[in-house]
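Undergrad: Would you be able to build a 3D model of this:
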Amino acid sequence: MRHSVVIAAAWMAGALISFSAMAVAVRELSADFGTFQLLAIRSFIGLLVISAILTRVGWTQVSVRNIKTHFARNLVHFGGQFGWFYAIALIPLAAVFAIEFTVPLWTMIFAVLLLNERISATRLLAIALGITGVVVILRPGWSVVHPAAFVMLSGAFAYGLSHTLTKKLAEQDTPLCILFYMMLIQLPLGLVPAVFNWVTPAAAQWPWLIVVGITGLSAHYCMVRALSLADASVVVPLDFLRLPLIALVGYALYSERVDEFLVLGAGLIMAGNLINLLWEQKRNQSLQLVQQVNTNSDTRPSRRWTFR
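TA: Predicted coordinates for the structure are as follows:
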């Protein structure tokens, strides 16, 4: 068990490095390229990689039975991607990642609305902490808030809806199928508006563009591998290390400082996520116990009591 946790931690280190590298690459490219062009190039590179993998493992994984849901999922996911890429160029990296951590809370809300999942007092507390954390970070009315922060918040909201639809798709489609349609559908969504302000990349910029295209896939792949080796209660807290890591990156590369409001707000958001995670883990353990009791009851031989 301990060996699996160590390997899961190694995979999560890969995810943390991938997310941070993608943020730096986007920041480095944002001065020369528009957000739509970066998203289009990212989708194109990702599509090439996924197509190569499918050619090796088999295209039979790609199904059209849920194509309408794939389109809906990728429309809102593209909005989330746009918010993330746009905000990376304009506000501190740590602020972008802190607001991004509200995604599980929005996902929870959409799961209640769309998947008829039960809302509990614990979930309400988690949502309240997350929303309070966002208010602390943005501090509306206390200072001039950069519009990019609200764009990122809208992106997190879109990510939440996207994750809910992904959960629905995952019941029937494989991860490779979901990723293939993600790249295929989002490519024209970025390419069509990008052609009006297209900038031909220079040779020196292609390494950064390749980083953007590869790290989006590698980050999620590493996280999936980590979750397959350890419980979410182990993996998710490790994911929270993204925030201090990107804060250090932002300070080292761009002299970005983290104030007390960002630390407090991020703490409230992560506390809400942890509370919801622990509640889900406890609920799943209770359900497994009930199922085990029911299974034992069904398989236990019946006794016939006789009186002599």
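Undergrad: Every contact and neighbour count from this point should use C-alpha atoms.
TA: Will do.
Undergrad: Pro237 versus Gly34, what's the distance?
TA: Distance, Gly34 to Pro237, by C-alpha to C-alpha, to the nearest Å: 34 Å.
Undergrad: to compare against the first, here's another:
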Amino acid sequence: MDVKKALKYMFFSTLGFACMNATVKYLKDVNSYQIVFFRSLGSLFFTFGFLLKNKIPIIGKHNTLLIARSVVGASSMLLFFMSVKYLSIGTAVSLRYTAPIFAAIMAVFLLRERVKPLQWLFFVVSFIGVIVLKGLDKHINSYGLILVLIAAVLSGLVYIIISKIGKREHPAVIVNYFMVTATVLGGVLSIGNWVTPKASEWPFLFSLGVFGYIGQIYMTKAFQAASTNIVAPLKYIEVVFTAAIGVMVFQEIYTIWNLLGIALIIGGLVLNVWYKSKYIK
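TA: Just a heads-up that it's a prediction; the model follows:
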């Protein structure tokens, strides 16, 4: 176990995802369908290359589950990108991270998993954070809030489907299915809603896939370098990086209620990761 390496990898991973989030915010005049298309198309270059280089079969063995994961994941991505147009990027990312809560609730009914009482307490803390954000901060856009929470629910369902797939498929195959589906979905939906990007926006569109891939690959390396209980809480640094970029680049303002709500959401989730890794085997 190499903790220093894991910290370094998660730094680059969270920075990569934060840059992708900021790029989506910058492209506010570009249709969300196009953003999904370019983000996915950019990553396909890397996933296809990896599969071909390592001679891994592109077509998986459990196509129904792979397609289901891809459709649900692509829908979640689209709704999240749409929500960023209505919310500050730090708030949107924080709310998207409620996905593990919805995953745990669905796992109780779909996978017959048990959730410990203390875990429910941590989830309640996170939900209180959501209530603080919406109930005490009148600047939160209701439409954006609904979009990102639905995205989080769908993301939670993705966790369930991946759990069903287990280790029967190579991770790169799962990601590749996701990127292919998202590219097709974004491309088809863009046909009747195309907004021609400005010359200055094209480089940012093409950078989406690069940032997404950097975030994904370094996160994978981090989990390989150290144990989950050390690495998993570090992914929430993405919220800090994203919010900082929002303040510096987009002049976003975070009220005391914003910060309290975000702290409660992330705090509850970090405590849950810590508890699961330490006491649940």
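Undergrad: Can you give the structural similarity as a TM-score?
TA: Laid over one another, the chains give 0.93 as their TM-score (TM-score structural alignment, normalised by the length of structure 2), with 280 aligned residues with a C-alpha RMSD of 1.8 Å.
Undergrad: ok, Gly34 and Pro237 of structure 1, which is more surrounded?
TA: Gly34 (17 against 14; other C-alpha atoms under 10 Å).
Undergrad: how near is Asn66 of structure 1 to Leu245 of structure 1?
TA: Distance from Asn66 of structure 1 to Leu245 of structure 1, by C-alpha to C-alpha: 38 Å.
Undergrad: so stretch 69-77 of structure 1 matches what in structure 2?
TA: The aligned range for stretch 69-77 of structure 1 in structure 2 is 65-73, by TM-score structural alignment.
Undergrad: Mean per-residue distance, the matching stretch versus structure 1.
TA: Superposed on structure 1, stretch 65-73 of structure 2 shows a mean distance to its aligned partners of 1.4 Å (mean C-alpha distance after the TM-score superposition for structure 1).
Undergrad: Please spell out which residues along that stretch are buried.
TA: Neighbour-count burial for stretch 65-73 of structure 2 flags Leu65, Leu66, Ile67, Ala68, Arg69, Ser70, Val71, Val72, Gly73 (criterion: 16 or more other C-alpha atoms under 10 Å).
Undergrad: Three-state assignment for the first one, please.
TA: With DSSP: H, G, I helix; E, B strand; the rest coil as the basis, the three-state label of Leu65 of structure 2 is helix.
Undergrad: does it really touch Arg168, like I thought?
TA: No: Leu65 of structure 2 is not in contact with Arg168 according to C-alpha atoms under 8 Å; the separation is 11.0 Å.
Undergrad: so where in structure 2 does stretch 126-135 of structure 1 end up aligned?
TA: Residues 122-131 of structure 2 are matched to stretch 126-135 of structure 1 when aligned by TM-score structural alignment.
Undergrad: Oops, could you answer that again for stretch 240-260 of structure 1 instead?
TA: Using TM-score structural alignment, stretch 240-260 of structure 1 corresponds to residues 236-256 of structure 2.
Undergrad: any idea whether the counterpart of Phe206 of structure 2 in structure 1 is helix, strand or coil?
TA: Pairing criterion TM-score structural alignment: the partner of Phe206 of structure 2 within structure 1 is identified as Ile210. Under three-state DSSP, the three-state class of Ile210 of structure 1 is helix.
Undergrad: so who does Ile210 of structure 1 touch?
TA: Going by C-alpha atoms under 8 Å, 6 or more residues apart in numbering, Ile210 of structure 1 touches Arg42, Ile45.
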